[in-house]
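Student: Next one to model:
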Amino acid sequence: MPSPAPSAKKPPVQEAAPAPATNANAPAASGAAAAPSTPSAARTAGRGGLAIAFAKVSFIVFGFAQQLLLEGLLGQAGYGQISRVLAIVGVLNNVVVATAIQGVSRAVSTAPEGHVDAAFARTLRVHVALAVVLSLGFALAAGTIATAVGAPHVATPLRLVAAVVLLYGVYAPLVGSLNGRRRFLDQAGLDVGYGLLRTVGMGAGAFVLLRLGGSGTLGAAMGFVTAAALIVPIALTRSGVGHAGAGGPSARDYLGFLGPLALGQIALNLLLQTDFLLLSRFAGQEAGRLGLAASASDDLLGIYRGVQLFSFLPYQLLMSVSFVLFPMLARARAERSEPLVAEYTRAGVRIALVVTGAVAGTIAALAPHVLRFAYKSSAIWEHGGPVLRVLAIGMGSFAILGISSAALTGLGRERASAAFNALAVCLVALGCVVVTPRLPFGPTMLLGTAISTSIALGLVCVVAAIALRREAGAFVAPLSLVRVFVAAGVTVAVGMRMPWLGKLAVLVEAHVMGALYLAVLVVTGEIGKKDLSLVLKVLGKPERAGDRVRRT
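Tutor: Down below sits the predicted model:
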């Protein structure tokens, strides 16, 4: 299972697993931050975030391997089919996971000594009951959902993965208890282990059923269920189930806490999938109107999912920043230290901006080459290259929106954070509804969807940045914005002229683009010695006295 993170989840790499983009780690982080505000406390928060971030990076790697493996086994149309299944169930799974981890972690971390196991047992019962209801409801509604997204042919695998909703509903609170107890190594181990199980399970399932003459999509879904079934007993050996007793919130109070949290997560996860699901609906409808086979729209969805896989990278990689930023902001606000709030906000957003520019700029610069490097189908890189250029920049805005939302949540403005996610959902949906169905069936639909989605995310990113600036008294220096935009622009302009020299050359070109981006930032004065000091502080390494004197 991916590591929880403030603000947002789950991108395509992870839609097949519990949500990464959530506020799930917030309770533990807040609990950890409750210690006296000292340099060691900041280092503890940073190290805890880095430990889970390491597991998250591992999970991203497994997720990439899974996506590329499935495309190679199933082909472009089959990849589009399984992507539809994972996108649909991922919305519900991510909400289940995010609310369970955050809710149980909060209950466990705030329980008085001696009542932790009772609090865990009580909240676990609530989540198991919810998992049964949601899993059954999803299975019953699978046919209706499949038809609504223009893909009635995926109803059977959708019914099958309803079992994953049940299994995640049990697994996530187990992980939440580890998070609340700050057993980050156990949590990270489960994340890495599940990432491996899921990748192997889905690949093996698809391969076996294809060899038997069956549906590779159904086989991948069976592998997904199998992996989730295996990780639950493994997690039980690490977390236990607690024990009955007086401790923890009542079921009514606990559900009252989960309700608003779930609404925010629903908005967030719909945001991650709105463009894909609406494209699925409109492409499926248009294919039917033209008398084409269902596989025609599957082909288009396979291209768009391939594009999304890379465009979500900036957001996924920025979650480690959230792990560090969230608890530090929460503690600074609790201590009414507004100068520290402004300092942490400015530093955190600046790091996020620099990282986003590097990743999104490099991907946009080499978009067709990146897709050609990764995918077997030539249609994905031929038609997906221009789409990825646009969506990489749009998802860069989404990454900054995620950091802004995490910061607002850390400052006690959860409702504002959720409101921005809801606004983004509405704007993305509006853009797709207005643009996509008016375009001719084919790659043009993909590009139109990417453009409308990117514009919507950019607008909400600006609004959220203004809100964070007002709340924290800082955002990021305007000159830093200009420098990052210039560096990214130079990187994209140069990268667009890079020729195709083979797959191995793509790795070299990516490093060259990243080096070019950093070089522009160094030349313009955006990156310097202060940045090294910040990295050393987070890692807990002492600065030399001379460094402190010079900075003073």
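Student: C-alpha from now on. contacts and neighbour counts both.
Tutor: Will do.
Student: what does stretch 115-133 rub up against?
Tutor: Residues from elsewhere that reach stretch 115-133 (C-alpha atoms under 8 Å, 6 or more residues apart in numbering): 96, 100, 103-104, 107-109, 111, 165-170, 173-174, 177, 241-251, 254.
Student: run this one through as well so I can compare:
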Amino acid sequence: MATPSTQARGLGTGGISIGFAKLFFLFAGYAVSIYLTQLVSPATYGDYNVLSQFITVPNMVLIQTLLFAVSRPMSAEYGVGCPNYDALRRRGFRVAAGFGGLVAAVLFLGADLIAGRFMQDPALADPLRIVAPIPLIYAVYAVNVGTVNATRRFQLQASLDIFMAATKAGLIIAAAALGLGLTFILGGFTLASLLAFGLSIVFVTLARPAGAGAGAGPLPPMASFAIVLALFTAGVNVLQGFDLFLLKRHAITAAQDDALGFYSSAQLIARVPYSLMNAVSLVMFPLIATLHAGRDHAEISRYVGATARVCVLLLAFMSSVGASAAPEVQRLLFPAAYASAADELRLLVWGMSGYSLTITAAWIFNSVQRTRVAVALIAVPLITVAGLGLALVPGRFTAGAAIAVASAGALAGLVSLLALTRSFAARVPLLFFLKVAAAAVCVELAARAWMPAGKLMILVKLAALALVFIAVVVATKALNLVEVRALRKRPAGEAQPGANAP
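Tutor: As a prediction, this is how the structure comes out:
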């Protein structure tokens, strides 16, 4: 049986493992983007990003809904050995087969209608059909990922992320290098999802707790939680791609198709903060769910307050560096023509950071079964970006989309922080925000002092800007390192797995 100290180390290293996996996923995504900009036209690259984000909406609705719908009740039983382990998994697979199969069928059979009516481009029907099976694959895959998440096998979960990212990147780049066209390029995504599902079957076998049972009692309700959670995840993923969908509908000329490609490269960079913060959500969800099951409100308040401060600090760090050096970042990663999206990147990176903070806060509410609050939080930026986007994109195109995202992210971040502090009595002092703002201002001033030309010097500048932010944070003592270390500790009162198992 694991000792408390061993389990504490597992939680800490698990968070690091998932964080590394998300970072790897980002690097793999950048590798795809960088190579595709060299191998296909800007218009094809834009279509690739639009379709990737479009299929991401149902994919992530299914994988996140099923992952957390399985993980949450199983996490609540973790301290007593998961007596309903097999029953929860069986129920998850039934839901996955039903909803995943339905979504896959709709996408495959409705590809012509979606491409022609919604995207205003009938040529995208065949590429859409090739990715149509992915929702079904992802749905059953999510049950396995939710299982390893609930049983605290974060290293295995991270390994699945890394394997998926590596195979997806390799297959997509290979198809593009062979000149196979957009349909086969996206087919690499479908094949990678099948391979990852196969590996998840192996990993879930390894993650089975020693005392797991086939079903010792009544199962906690899943349907109502899953439905609201599906609505939430749909909102999250529509939010992240709404600007691309809107731009695609308004792209009439060849120049606008190219501009959409340039913009999508900036949006990819701007999503870095969200992708990295997703690791925080994946680790915090089972921990807070366990504390909530034990009614440890004081410990939840401490965890939420510390998590909010860490998230704000990390988001400000990444956003200030990315925004202040936006032209250099675009030139570093993409062909010269893509630097035209630098102004959009300045706005997008801050807007997406606001989205990220909101989504992290929403997952905290999900973990304590307050999913309706989570949905309300996501509705704030979604309604805002939709209203502003519809007003600004027709006249200002990519600039209008970036302004809409930045405004929606700023409002959403403020609302989410207020929700956390009021609902959980989380402590986030005003002085902390002033210190973080001072660090961001110093980074912006430092960035304007030097405009390097070569890629090596750009890397040096980015490193220097990062050091400026860190130096100001350290000098002002913006964050207490003791609190950060405390996040790695086993929640007080959490029983050991199997300790009370029959």
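Student: TM-score for these two?
Tutor: The TM-score (TM-score structural alignment, normalised by the length of structure 2) is 0.87; 481 aligned residues with a C-alpha RMSD of 2.9 Å.
Student: Drop anything exposed from the contacts of stretch 115-133 of structure 1.
Tutor: Among the contacts of stretch 115-133 of structure 1, the ones that count as buried by 16 or more other C-alpha atoms under 10 Å are 96, 100, 103-104, 107-109, 111, 165-170, 173-174, 177, 241-242, 247-249, 254.
Student: any residues touching stretch 508-515 of structure 1, and which ones?
Tutor: Contacts of stretch 508-515 of structure 1 with the rest of the structure, by C-alpha under 8 Å, 6+ apart, involve 358-359, 362, 365-366, 491, 495, 498.
Student: a markdown table for those residues, including distance to Pro339 of structure 1 and neighbour count?
Tutor: Shown next, in a markdown table, are those (distance: C-alpha to C-alpha, whole Å; neighbours: other C-alpha atoms under 10 Å):
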| residue | distance to Pro339 of structure 1 | neighbour count |
| --- | --- | --- |
| Ala358 | 29 | 23 |
| Val359 | 30 | 26 |
| Thr362 | 35 | 27 |
| Ala365 | 38 | 29 |
| Leu366 | 41 | 27 |
| Thr491 | 35 | 28 |
| Gly495 | 41 | 23 |
| Met498 | 45 | 14 |
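Student: Is it possible to get a markdown table of those residues that adds secondary structure and distance to Ala510 of structure 1?
Tutor: Listed next are the contacts of stretch 508-515 of structure 1 as a markdown table, based on DSSP: H, G, I helix; E, B strand; the rest coil; distance: C-alpha to C-alpha, whole Å:
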| residue | secondary structure | distance to Ala510 of structure 1 |
| --- | --- | --- |
| Ala358 | helix | 10 |
| Val359 | helix | 10 |
| Thr362 | helix | 6 |
| Ala365 | helix | 9 |
| Leu366 | coil | 7 |
| Thr491 | helix | 10 |
| Gly495 | helix | 9 |
| Met498 | coil | 10 |
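Student: nearest spatial neighbour of the residue of structure 1 sitting at the aligned position of Ala270 of structure 2, skipping sequence neighbours?
Tutor: Aligning on TM-score structural alignment places Ala270 of structure 2 opposite Ser311 in structure 1. Distances taken as C-alpha to C-alpha, 6 or more residues apart in numbering put Ala392 closest to Ser311 of structure 1, at 4.4 Å, once the chain neighbours are dropped.
Student: what's around the corresponding residue of structure 2 for that neighbour, how many residues?
Tutor: Here Ala392 of structure 1 is matched to Val349 in structure 2, going by TM-score structural alignment. For Val349 of structure 2, the neighbour count with other C-alpha atoms under 10 Å is 33.
Student: I'd say Val349 of structure 2 and Ala323 touch.
Tutor: Yes. Counting by C-alpha atoms under 8 Å, Val349 of structure 2 does reach Ala323; the two are 6.4 Å apart.
Student: shared neighbours of the two, which are they?
Tutor: Going by C-alpha under 8 Å, 6+ apart, no residue sits against Val349 of structure 2 while also sitting against Ala323.
Student: about what we covered before: inside helices: which ones of the buried ones among the contacts of stretch 115-133 of structure 1?
Tutor: 96, 100, 103-104, 107-109, 165-170, 173-174, 177, 254 (DSSP state H).
Student: Same list (the contacts of stretch 508-515 of structure 1) but as a markdown table, adding distance to Leu329 of structure 1.
Tutor: Shown next, in a markdown table, are the contacts of stretch 508-515 of structure 1 (distance: C-alpha to C-alpha, whole Å):
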| residue | distance to Leu329 of structure 1 |
| --- | --- |
| Ala358 | 25 |
| Val359 | 25 |
| Thr362 | 30 |
| Ala365 | 34 |
| Leu366 | 36 |
| Thr491 | 33 |
| Gly495 | 37 |
| Met498 | 42 |
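Student: ok, Gly400 of structure 2 touching Leu390?
Tutor: No. Gly400 of structure 2 sits out of contact with Leu390 when judged by C-alpha under 8 Å, with a separation of 9.0 Å.
Student: higher neighbour count, those two?
Tutor: More crowded of Gly400 of structure 2 and Leu390, by other C-alpha under 10 Å: Gly400, with 20 against 16.
Student: tell me which element the more buried one falls in.
Tutor: In this assignment (DSSP states H and E), Gly400 of structure 2 forms part of helix 398-424.
Student: Show me what that helix is packed up against.
Tutor: Here helix 398-424 of structure 2 touches helix 223-250, helix 254-270, helix 297-324, helix 342-367, helix 371-396, going by 3 or more C-alpha pairs under 8 Å, 6 or more residues apart in numbering; DSSP states H and E.
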